[in-house]
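**Q** got a structure for you, letters missing:
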């Protein structure tokens, strides 16, 4: 069996990790992970033939030459290798989790920190038990600071990711009605996210906390954190801010202990203001000047279908269809209500991973959409479709059915919110809006 230390010596010479035979690069290390429907041990020979330097496998029958590195469990080997690599990096690592806004906040923090430091940030949504190790192992020795996004859909997952990423600083954006099925309800969500605070307490790390969020205050109090930096709307915080305008893009002012500054961001949605303040707070903590902080924020343009404002030939679209849960859906609907437009349209798709609360949460969102006096509401998905006889609006069981409707009934001159869970694939509707 190959030990972590032996594997690390090989990794230092071959620092490219691959877990997909469709993306093999010459000289990479292929980790033969198992999935629900596949065992990549069976692909190891092909990976080597395609140019991988070594294949890390956990099936002794597969290991037929010294280019196969046998371990007890490939996933554990990957995670342990990442832990070992992280220990060699004497840099600040900001661990970031939350129910909503993780990726946008991560990108805002990256944009601010990159004004002064060689900054690494999680790419895409590589934020789970496989993605975090891959992120850590893609960090090179010249990185000065890192932002690691941590996603979770059950308890103890954040704890595991913290053990791998070993954050020195941490931020929970918020806690909301997300992944209720895996967490076992809202209290389970709070307990799961608070695992980041527990790690910071044990390891004497710093926590950045939004003082306007009572749940975060409660969770940080329970964790008995003693290294806390607060941000929020009140002057008592290390960083405070005031939202001045958000129709459609955000304009605001923020203040540290001595000076107030005016700033702008290329984001829509009042709910993003707290994400912006978090990035400012972290930038200020690491002694980045206000000018550089504002410059980083101004130069960030969302491109990931999260709060992204897009002009089409016929409409203005708020593209927020990367994912959805009841909390983020309510925030998006309330934000649309506050925006000025002569005509507003909502196209919303089902929210996933809600377990026994799915029916109730979809009902509440449908009620909110009706209450917000929106000109046209289109509901998509089997969960929303259950309420087709209870509300005004157009209901479609599938995106395909909605596409046919939009072809025959085009939307024009409207401000459109397009939002739903990733599995609804609502991006297929954008060309028709």
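**A** Now that the structure is in, tell me what you want to look at. Given the structure is predicted, the values throughout are model-derived calculations rather than measurements.
**Q** going forward, measure contacts between C-alpha atoms and count neighbours the same way
**A** Will do.
**Q** Now do the helices in the stretch 301-433 of the chain.
**A** With helices called from DSSP state H, counting those that start in this stretch, the stretch 301-433 of the chain shows them at 326-338, 358-371, 382-385, 399-408.
**Q** To residue 312, which of those lies closest?
**A** Across those, residue 312 has its closest neighbour in helix 399-408 (14.5 Å, C-alpha to C-alpha).
**Q** Flag every buried residue along that closest one.
**A** By 16 or more other C-alpha atoms under 10 Å, the buried positions in helix 399-408 come out as 399, 402, 403.
**Q** what sits against the last one?
**A** Right, the one you point to is residue 403. By C-alpha atoms under 8 Å, 6 or more residues apart in numbering, the contact set of residue 403 is 429, 432.
**Q** what do you get if the cut-off is 7 Å, keeping everything else the same?
**A** Residues near residue 403 by C-alpha atoms under 7 Å, 6 or more residues apart in numbering: residue 429.
**Q** swap in the first one?
**A** Remark: with contacts taken as C-alpha under 7 Å, 6+ apart, residue 399 is in contact with residue 380.
**Q** what's the distance between it and residue 380?
**A** Residue 399 sits 6 Å away from residue 380, going by C-alpha to C-alpha, to the nearest Å.
**Q** likewise the second one?
**A** Per C-alpha to C-alpha, residue 402 is found 7 Å from residue 380.
**Q** try it against this one:
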């Protein structure tokens, strides 16, 4: 709240959305925070040329849009296009497995890195069920942060936000105040207590990395922990194997009692689950209508024990519909 700021709304981050957001810039805006996304090579080159950022960078390479880019090397190349259009400071992740390739794309003299081994990093991290506490280490000093978001991944996101903010000259005290007052976006790890249950709405979108991160957050919650997953889109020819690996990994997360997979690739996830000793944790359904009675039975079986549910899937799966249907039945 330091100054009038334009921020990307929703997911207006592609070759159409970015120009739409730029058209909203007004003389009174002192800052603009723009998200640039890509579903093909050359898109970030085009949008970052329009934006002409003073400061820009990559948070991580991740696994989103795997299909369009034919693998993570392609994702790295596409995201790294941003570094050709920065006038002041390039932000880079210090501990990404593509850190070397990312650094090779940097063109500016000034860089600021975040994550372990970087300029901005977290130590003494304590993960709580719905928040996190850590010591923030920066070139401007060290300070304790009480972050109102759960999960190790959000601590990493916070250190990235600090690097971007320091690079545009915002003071450390103002940055920490901003982090501690931040409010989550709808459908991104929103905690909703309902009757005797906790519902975690993480339905905004999903990719393989964010699914795994969400599972770790659920594992921190109380009682019987149930993860309800929809299909992940945009994985191309690797969709079946990625869902298989996801099923295998989700049931193996310590503290998760049940995983309910819904959608076309739910059987692939279940196969992955069955490749482990925890196969019985996974139930697969082709659609939400089939999954709902199972979830109701699960509640009836375990009542009155406390239960925590996390719902997550790619945007097109509309997992919030299943969550709302279950909440209505309680």
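**A** Thanks, I have the structure now. Fair warning: this is a prediction, and the values are worked out from it, not measured in the lab.
**Q** What's the TM-score once they're superposed?
**A** For this chain pair, the superposition-based TM-score is 0.88 by TM-score structural alignment, normalised by the length of the second structure; 313 aligned residues with a C-alpha RMSD of 2.0 Å.
**Q** hmm, back to that, residue 287 of the first structure is nearest to which of the helices of the stretch 301-433 of the first structure?
**A** Set against residue 287 of the first structure and scored by C-alpha to C-alpha, those come closest in helix 326-338, at 31.8 Å.
**Q** contact partners of stretch 101-111 of the second structure?
**A** Where contact means C-alpha under 7 Å, 6+ apart, the residues beyond stretch 101-111 of the second structure that reach it are 80, 83, 84, 86, 88, 89, 90, 91, 92.
**Q** And for stretch 239-250 of the second structure?
**A** Under C-alpha under 7 Å, 6+ apart, the answer for stretch 239-250 of the second structure is 208, 212, 215, 265, 268, 269, 270, 271, 272, 273, 275, 276.
**Q** Distance to residue 144 of the second structure and neighbour count added to those, as JSON lines?
**A** Listed next are those as JSON lines, based on distance: C-alpha to C-alpha, whole Å; neighbours: other C-alpha atoms under 10 Å:
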{"residue": "208", "distance to residue 144 of the second structure": "31", "neighbour count": "19"}
{"residue": "212", "distance to residue 144 of the second structure": "27", "neighbour count": "15"}
{"residue": "215", "distance to residue 144 of the second structure": "26", "neighbour count": "25"}
{"residue": "265", "distance to residue 144 of the second structure": "43", "neighbour count": "22"}
{"residue": "268", "distance to residue 144 of the second structure": "43", "neighbour count": "23"}
{"residue": "269", "distance to residue 144 of the second structure": "40", "neighbour count": "32"}
{"residue": "270", "distance to residue 144 of the second structure": "42", "neighbour count": "27"}
{"residue": "271", "distance to residue 144 of the second structure": "44", "neighbour count": "19"}
{"residue": "272", "distance to residue 144 of the second structure": "40", "neighbour count": "24"}
{"residue": "273", "distance to residue 144 of the second structure": "39", "neighbour count": "27"}
{"residue": "275", "distance to residue 144 of the second structure": "42", "neighbour count": "13"}
{"residue": "276", "distance to residue 144 of the second structure": "40", "neighbour count": "14"}
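**Q** Find me the equivalent region of stretch 201-214 of the second structure in the first structure.
**A** Stretch 201-214 of the second structure corresponds to residues 319-332 of the first structure when matched by TM-score structural alignment.
**Q** How far does the matching stretch sit from its chain's centre?
**A** The chain centre lies 12 Å from the centre of stretch 319-332 of the first structure; the measure is C-alpha atoms, centre = their mean, to the nearest Å.
**Q** ok, and for that stretch, which residues are buried?
**A** For stretch 319-332 of the first structure, by 16+ other C-alpha under 10 Å, it's 319-330, 332.
**Q** From these, pick the one nearest residue 155 of the first structure.
**A** Nearest to residue 155 of the first structure among these is residue 325, at 17.9 Å by C-alpha to C-alpha.
**Q** my read: residue 31 of the first structure touches residue 18, true?
**A** Yes - if you go by C-alpha atoms under 7 Å, residue 31 of the first structure and residue 18 touch, sitting 6.3 Å apart.
**Q** Comparing those two, which shows the higher neighbour count?
**A** residue 31 (25 against 19; other C-alpha atoms under 10 Å).
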